[in-house]
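Visitor: Have a look; sequence and predicted model below, questions after that.
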Amino acid sequence: MKHLFQTVTLTFLIAGLTFYSCKKENSCNGCQTNTTIQNPNKPPIAVAGPDQTTNLPVNSILLNGSASSDPDGRIASWQWAKISGPPSFNIVNANSSQTQATNLAEGLYHFELTVTDSLGLFDKDTTIITVNKLYTNEIIFNDQVWQCWWGCWIDIPNLYSHLPSGASFRVFIKRDNSNTWEEAIPVSQVGYGYWVENDGHLIVYGDELGNDTPDIKIVY
């Protein structure tokens, strides 16, 4: 009788464990789960602004990174740094989207902008600043005459005979009705422009032509 009781007890114990195990394994059948899928953070986009040129004695320029953006958040920090160029420079506020670069010297500068978003992702962009030398010498060709044929231009021959060998230069024009010298830009399509032909002829042209006799100034 004792053995029978032990056998029955053991049988019920095994059955109970089996039932509990099955219930535990099947307890989540048919359960609903809520899964939240989060979009990954996207990095910001740094825009250091267009390349710029200044001519000494103007030795400062605006660094403008305000076109930078973050597609899914906000920009938390800005950082300007010079990565190459002459040793003379100063960034007034390196942690601002816009700031002045001052005390620039003749040469080519590369300024890098780093923008960082609120979750630590960042992007970089570079702008190039060209600082031209201070020109102290000038030659003025007075009362030049427009030549017109499919457009109008002023022709100054033998340009290089007036300049030291290898000298860089800039070209300006002053109209009869003005006291202001306006700079002509090499091969410009807007305003006044110029080019130098292979035989040394300086050709100056513009989009506001007339019957006057303007002065041409070469500074070098």
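Guide: Perfect, thanks for sending it. Numbers count the residues shown, from 1 in each chain.
Visitor: make it CA atoms for all contacts and neighbour counts henceforth
Guide: Will do.
Visitor: where do the helices sit along this structure?
Guide: Along the chain, the segments classed as helices by DSSP state H run 2-25.
Visitor: List the contacts of Asn39.
Guide: Applying C-alpha atoms under 8 Å, 6 or more residues apart in numbering to Asn39 gives no contacts.
Visitor: With the one 4 residues further on instead?
Guide: Residues counted as contacts of Pro43 (C-alpha under 8 Å, 6+ apart) are Asp70, Pro71, Thr116, Asp117, Leu121, Phe122, Asp123.
Visitor: Give me the buried subset of those residues.
Guide: The neighbour-count criterion (16 or more other C-alpha atoms under 10 Å) marks Asp70, Thr116, Asp117, Phe122, Asp123 among the contacts of Pro43 as buried.
Visitor: of the contacts of Pro43, closest to Pro87?
Guide: Checking those against Pro87 by C-alpha to C-alpha gives Asp123 as the nearest, at 25.3 Å.
Visitor: Would you check how far apart that closest one and Val58 are?
Guide: As judged by C-alpha to C-alpha, to the nearest Å, Asp123 and Val58 stand 31 Å apart.
Visitor: Next: Thr9.
Guide: 102 Å.
Visitor: Also Ala46?
Guide: From Ala46 to Val58 the distance is 27 Å (C-alpha to C-alpha).
Visitor: So for these two, which sits in the more crowded spot?
Guide: Between Ala46 and Val58, counted using other C-alpha atoms under 10 Å, the more crowded position is Ala46 (24 against 14).
Visitor: Go ahead and confirm the more buried one touches Asp125.
Guide: Yes - using C-alpha atoms under 8 Å, Ala46 makes contact with Asp125 at a distance of 5.5 Å.
Visitor: so what sits against both of those two?
Guide: With C-alpha under 8 Å, 6+ apart as the test, Ala46 and Asp125 both reach Leu113, Thr114.
Visitor: buried ones in stretch 76-96?
Guide: Under the neighbour-count criterion of 16+ other C-alpha under 10 Å, stretch 76-96 has Trp78, Gln79, Trp80, Lys82, Gly85, Phe89, Ile91, Ala94, Asn95, Ser96 buried.
Visitor: The second one against Val115, yeah?
Guide: Spelled out, it's Gln79. Yes - counting by C-alpha under 8 Å, Gln79 does reach Val115; the two are 6.5 Å apart.
Visitor: hold the first one in mind and look at this next one:
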Amino acid sequence: MKAILHSCVIVILMCTTAIAGCDKDDDDAANPSNSAPNNPPVAKAGEDKSACETNFTFIELDGTGSTDPDRNITSYRWSFISGPPTYTLTNANVATAKVENLTTGTYVFELVVTDAGGLSSSDRVEVKVNSVNPQEYDLDISFTSLYNYTNDYDDGWGGNWDLTYAVATGSFSLGNYTVSITESANEIDTEYDSFTYIEILFPNGYFRGESTIKFKKMIQENGGPVKGTFNLYQLSCDRIEFIGIPADLPPLKVTGTLNKATKKINLRIVGKAIY
């Protein structure tokens, strides 16, 4: 009889605990303040930026890195904090805004993100605009590179070319550089109509242009001396493009050799550029 009574007490206690738990859940539903607390969002206005002053300069302000632990950001607001009074801010109420019509100076913009619970967070980004005063630059680089020649290359867009490609790295007074050469030629072996593109990338810009050198013709004629020009048509300052500025400069001179047996080119590019 004692064992039976002991079992009954345990059952009653378990039932009481379960009922108390249910009452607590009902209280949480009736009183949202008893639920998990709302966490504030974290605004991220992106990395500081720099640009060169031109009449078409624009900077993208990127707040897409902002987060909310509750995944509940409801608004973005960009605003001007300090800097020159000349600017135009658009798309200020979305994550990615655009600033244009900038002038020389340092701007500061602020991003405020707000969540569904009314909590907010802010972050600022600095935009530095440098005055553009292109100067002539004496370019003189020499490099050796393996080249790759592909007969009847399929470009994936319905075109077929004989493609020659080479890339090399080095350093000059503007920093480390990477030079790439690409020639797209007619796929018929006896024709040499081609477009040869040269690009020199360095830390804060690039030189781009077209070359008169026909690498396919040289390869089919077993290599030899290289002689041609490199006509600049684009340059960059802090990732902002300038098209047409180099037009008055004489073409850069390109000399060197192409060795078909080793598949190597030795080139030197010399002349006036603008930076």
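Guide: Sure thing, it's come through. Here the structure is a predicted model, which means the values were calculated and not measured.
Visitor: mind putting the buried ones among the contacts of Pro43 of structure 1 in JSON lines, distance to Asn41 of structure 1 included?
Guide: Below are those laid out as JSON lines (distance: C-alpha to C-alpha, whole Å):
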{"residue": "Asp70", "distance to Asn41 of structure 1": "10"}
{"residue": "Thr116", "distance to Asn41 of structure 1": "12"}
{"residue": "Asp117", "distance to Asn41 of structure 1": "9"}
{"residue": "Phe122", "distance to Asn41 of structure 1": "11"}
{"residue": "Asp123", "distance to Asn41 of structure 1": "13"}
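Visitor: any idea how far the closest residue to Asn90 of structure 1 other than its chain neighbours lies from Lys82 of structure 1?
Guide: Leaving aside its sequence neighbours, Asn90 of structure 1 sits nearest to Thr102 (C-alpha to C-alpha, 6 or more residues apart in numbering; 5.1 Å). Here the criterion is C-alpha to C-alpha. By it, Thr102 of structure 1 lies 12 Å from Lys82 of structure 1.
Visitor: same deal with Ile173 of structure 1?
Guide: Counting by C-alpha to C-alpha, the gap from Ile173 of structure 1 to Lys82 of structure 1 is 36 Å.
Visitor: which residues in the stretch 51-200 of structure 2 form strands?
Guide: Taking DSSP state E, counting those that start in this stretch as the criterion, the stretch 51-200 of structure 2 carries its strands at 58-62, 73-82, 88-90, 96-100, 105-115, 120-130, 136-154, 160-172, 175-185, 194-202.
Visitor: For the last one, which outside residues touch it?
Guide: For strand 194-202 of structure 2, the external contacting residues (C-alpha under 8 Å, 6+ apart) are 174-186, 206-214, 230.
Visitor: could you give the angle of it to strand 175-185?
Guide: 170 degrees (axes from the mean of the first three to the mean of the last three C-alpha atoms, to 10 degrees).
Visitor: Likewise for the second one?
Guide: Put simply, strand 73-82 of structure 2 runs at 120 degrees to strand 175-185, going by the same axes, to 10 degrees.
Visitor: Now do strand 73-82 of structure 2 and strand 96-100, the angle between them.
Guide: Using the same axes, to 10 degrees: strand 73-82 of structure 2 against strand 96-100 is 20 degrees.
Visitor: how far does strand 73-82 of structure 2 sit from the chain's center?
Guide: 23 Å (C-alpha atoms, centre = their mean, to the nearest Å).
Visitor: Ok, the shortest one next?
Guide: Using C-alpha atoms, centre = their mean, the mean C-alpha position of strand 88-90 of structure 2 is found 21 Å from that of the whole chain.
Visitor: matching residues in structure 1 for that strand?
Guide: Under TM-score structural alignment, strand 88-90 of structure 2 corresponds to residues 90-92 of structure 1.
Visitor: distance of Gly95 of structure 1 from Thr114 of structure 1?
Guide: Actually, residue 95 of structure 1 is Asn. It isn't Gly. Here Asn95 of structure 1 is placed at a distance of 10 Å from Thr114 of structure 1 (C-alpha to C-alpha).
Visitor: Quick check: neighbours shared by the two?
Guide: Common neighbours of Asn95 of structure 1 and Thr114 are listed as Trp78, Gln79, Trp80 (criterion: C-alpha under 8 Å, 6+ apart).
Visitor: what would the residues you listed look like in JSON lines with distance to Asp215 of structure 1?
Guide: Formatted as JSON lines, the shared contacts of Asn95 and Thr114 of structure 1 follow (distance: C-alpha to C-alpha, whole Å):
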{"residue": "Trp78", "distance to Asp215 of structure 1": "47"}
{"residue": "Gln79", "distance to Asp215 of structure 1": "46"}
{"residue": "Trp80", "distance to Asp215 of structure 1": "43"}
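Visitor: closest to Trp181 of structure 1 among the residues you listed?
Guide: Trp80 (35.2 Å).
Visitor: Ala101 is in contact with that closest one, correct?
Guide: No - under the criterion of C-alpha under 8 Å, Trp80 of structure 1 makes no contact with Ala101, lying 9.8 Å away.
Visitor: Common neighbours of these two, please.
Guide: Ile91.
Visitor: my guess is Pro214 of structure 1 meets Val145, correct?
Guide: Yes - counting by C-alpha under 8 Å, Pro214 of structure 1 touches Val145, with 7.3 Å between them.
Visitor: corresponding residue for Lys49 of structure 2 in structure 1?
Guide: Aligned partner of Lys49 of structure 2 by TM-score structural alignment: Gln52.
Visitor: and if you look at Val108 of structure 2?
Guide: Match for Val108 of structure 2 (TM-score structural alignment): His110.
Visitor: if I look at its match, how far off is Ser60 of structure 1?
Guide: 14 Å.
Visitor: One more: Ile185 of structure 1?
Guide: Taking C-alpha to C-alpha, one finds Ile185 of structure 1 at 21 Å from Ser60 of structure 1.
Visitor: now Leu104 of structure 1
Guide: In terms of C-alpha to C-alpha, Leu104 of structure 1 sits 6 Å off from Ser60 of structure 1.
Visitor: Same question for Thr18 of structure 1.
Guide: 84 Å.
Visitor: Neighbour count: the two, which is higher?
Guide: Ser60 (19 against 12).
Visitor: residue contacts, the more buried one?
Guide: Shown in contact with Ser60 of structure 1 (C-alpha under 8 Å, 6+ apart): Thr54, Gln100, Ala101, Thr102, Asn103, Leu104.
Visitor: Now the first one: closest residue in space, sequence neighbours ignored.
Guide: Looking back up the chat, that one is Thr54 of structure 1. Using C-alpha to C-alpha, 6+ apart and skipping residues adjacent in sequence, the residue nearest Thr54 of structure 1 is Val131, 5.1 Å away.
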